[in-house]
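Peer 1: Here is the input, now give the coordinates:
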Amino acid sequence: MSELASESSAQREPAVSAALQGAGPRSTGRAPGPWGGILLVVEHFWTWYRRNWRATAVSSVLQPLLFLLAFGVGFGSLVAGTGSAAEATGGVDYLVWLAPALLAVSTVQSAAFESTYPVLSGFKWQRFYHAMAASPISPAQVALGHLVWVAAKMAGSGAIYVIVIALFGGVGSAGIVVSLLAAVLAGAAVAALVTAFSATRENEGAAFNALFRFVVIPMTLFSGTFFPVDRLPEWVQPLAFVSPLWHGTELARAAALDRWQPLAALGHLAYLVALLALGIALSTRFFARRLVR
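Peer 2: Have a look, this model is predicted:
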């Protein structure tokens, strides 16, 4: 009986194998084009996010809302009646003047966070970057997929923030939509540079603490967010001009208040695009160095 069973099983195996081979398309061993690999990485992040979005709701939505209430509504009500505040904002209500800057701040802060611990986790703790690189997806596509996801996430949370701003009366014109694009560009530039930095780290340790303490927080406070940069001491102003957040804030504010200066806008745009290109080049290089061993 056992011989008959073995013979019967041997006869079924080719048929089962043939059925499985014909059940669906066979892998080509390659990702479907450069963008195909990138989109597969984005799909990975989206699959996780749609099940765990509540874990990031505080940092992506609630925190900017608290900034808006504290500075735009609370502090804004204190300075609204002063002549110096009107002079600084060009006669615009402080909440309307502040809102596009807070939009840029929220995207940049989110970009910095999403490109530190999550990146190191992909290499060290969860190691899902190694799993991706073991497939036909290239390390460069892994890096670009991460950056595309961060930009998409910033755009989504930024759109929610724009709605909140509008509900509080902080939207002065339809230019706030362009402000969102400028904010996402600034955030993408920061994300690309920080991702490249994180890809070189073996431990989070002091590196990430120093990044947030000595780069992100000062950049938030001294990039023209809460008051114009020309109110700073002259020796500090050049540091603000280097900040990608300042360039993003200037673009976002010019769009929201309809105060375009073409040459200045082109300068801000060129600076952010250059930082983004530099960050992408470094990120793809460091991802390849770390994943191809």
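
Peer 1: From here on, just use CA atoms for contacts and neighbour counts.
Peer 2: OK.

Peer 1: in what helix or strand does the closest residue to Ala112 other than its chain neighbours lie?
Peer 2: Closest residue to Ala112 apart from its sequence neighbours, by C-alpha to C-alpha, 6 or more residues apart in numbering: Ala191 at 5.7 Å. Taking DSSP states H and E as the definition, one finds Ala191 inside helix 176-198.

Peer 1: thinking again about what came up before, does the residue nearest to Ala112 touch Ser115 like I think?
Peer 2: Yes - counting by C-alpha atoms under 8 Å, Ala191 touches Ser115, with 5.7 Å between them.

Peer 1: one more, for comparison:
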Amino acid sequence: MTQPVRRRAPSAPGVPALAVLSYHLAAYRRTWRAGVFSSFLLPVLTVLGFGVSVGGYVDQGVDGVRYLDWIVPGLIASSALQVAVSESTWPVFSNFQWVKTYLAQSAAPLRVGDLLTGHLAFVLFRVLTSMAAFLLVTALFGAVRSPWAVATLPVVVLLGLAVAAPTFAYAATVSSDSWLAMLLRFAVIPMTLFAGVFFPVESLPLALRWLAYLTPLWHGVDLCRAATLGVAPQWSTVGHLLYLAAWAVAGWLLARRAFRRRLVV
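Peer 2: Below is the predicted model:
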């Protein structure tokens, strides 16, 4: 049984977190080629499948907007959520349970905040690069109607942090990877289906509508849709950003607490 490391004083994330980020980037250098093709193929398939094929049956679009143009920002936000979750579930669980990377790193002059922040920074790097490719492909399809579309990139980074941070906390506390699959089934999939990605939230019953408003994804979708269409969001921009930031901060604090329980005595 692995012996826990001795207790260290908590620290705010700082420069040592860059060393953790460098570790994850160095590991990614060996695998990035496998993901480049899918980074461009996935948006092509989703645009063709949902935007062109399904959109062909939506004669008048949504709110006077062509369905392809309306759905693309939702797909960008939901894809950012899925990348953030996939990079924050099994990789985090594995670093504790299987390969025990966190245990090895905690034996170095690194603190819990460094391990957590460095790995989260890598997840945000993956979200940013993947969604930049998605945005480029959809722009080539003519589905971007405003130069403000570039604002989707910082939005998806914030959305990714709002999702990844609490997912880190969850993955650090579960005892089996079966719980990670349950997160996908009972949180990610329903959120993707009912948070305004494929149809307006206003068409839902009132109770489900408010559940959609509580999810971080709806706020990301509304901001991305406003940016790509060049219109005002349905809700306050500042309100959206503060809500996502609250998820991110609360998630980081919970994740740090969970990491400390696993790594520090």
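
Peer 1: returning to that earlier point: between Ala191 and Ser115 of structure 1, who's got more neighbours?
Peer 2: Higher neighbour count among Ala191 of structure 1 and Ser115: Ala191, with 31 against 23, using other C-alpha atoms under 10 Å.

Peer 1: Alignment lookup: that one to structure 2.
Peer 2: When structure 2 is aligned by TM-score structural alignment, Ala191 of structure 1 is paired with Ala164.

Peer 1: separation between that match and Leu211 of structure 2?
Peer 2: 20 Å (C-alpha to C-alpha, to the nearest Å).

Peer 1: returning to that earlier point: ok, the match of Ala191 of structure 1 to Val144 of structure 2 distance?
Peer 2: In terms of C-alpha to C-alpha, Ala164 of structure 2 sits 27 Å off from Val144 of structure 2.

Peer 1: what about the helices in structure 2?
Peer 2: Assigned by DSSP state H, structure 2 shows helices spanning 16-28, 32-46, 67-86, 90-97, 101-106, 112-140, 152-173, 178-183, 189-194, 206-214, 216-229, 237-263.

Peer 1: Columns distance to Gly55 of structure 2 on top of those, output as a markdown table?
Peer 2: Shown next, in a markdown table, are the helices of structure 2 (distance: least, C-alpha to C-alpha, whole Å):
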| stretch | distance to Gly55 of structure 2 |
| --- | --- |
| helix 16-28 | 36 |
| helix 32-46 | 11 |
| helix 67-86 | 5 |
| helix 90-97 | 35 |
| helix 101-106 | 45 |
| helix 112-140 | 15 |
| helix 152-173 | 22 |
| helix 178-183 | 30 |
| helix 189-194 | 17 |
| helix 206-214 | 23 |
| helix 216-229 | 17 |
| helix 237-263 | 28 |
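
Peer 1: so which of the ones you listed comes closest to Val54 of structure 2?
Peer 2: Val54 of structure 2 lies closest, by C-alpha to C-alpha, to one member of those: helix 67-86, at 8.4 Å.

Peer 1: Can you state the residues of structure 1 onto which that closest one aligns?
Peer 2: Against structure 1, helix 67-86 of structure 2 falls on residues 94-113 (TM-score structural alignment).

Peer 1: Apart from its neighbours in sequence, what residue is nearest the aligned partner of Gly72 of structure 1 in structure 2?
Peer 2: Correspondence of Gly72 of structure 1 to structure 2, assessed by TM-score structural alignment: Gly51. Nearest residue to Gly51 of structure 2, sequence neighbours excluded (C-alpha to C-alpha, 6+ apart): Leu68, at 4.1 Å.

Peer 1: Next: Ala149 of structure 2.
Peer 2: Thr228 is the one closest to Ala149 of structure 2 (C-alpha to C-alpha, 6+ apart), at 4.3 Å.

Peer 1: and if you look at Ser283 of structure 1?
Peer 2: Using C-alpha to C-alpha, 6+ apart, the closest residue to Ser283 of structure 1 is Ala196 (4.1 Å).
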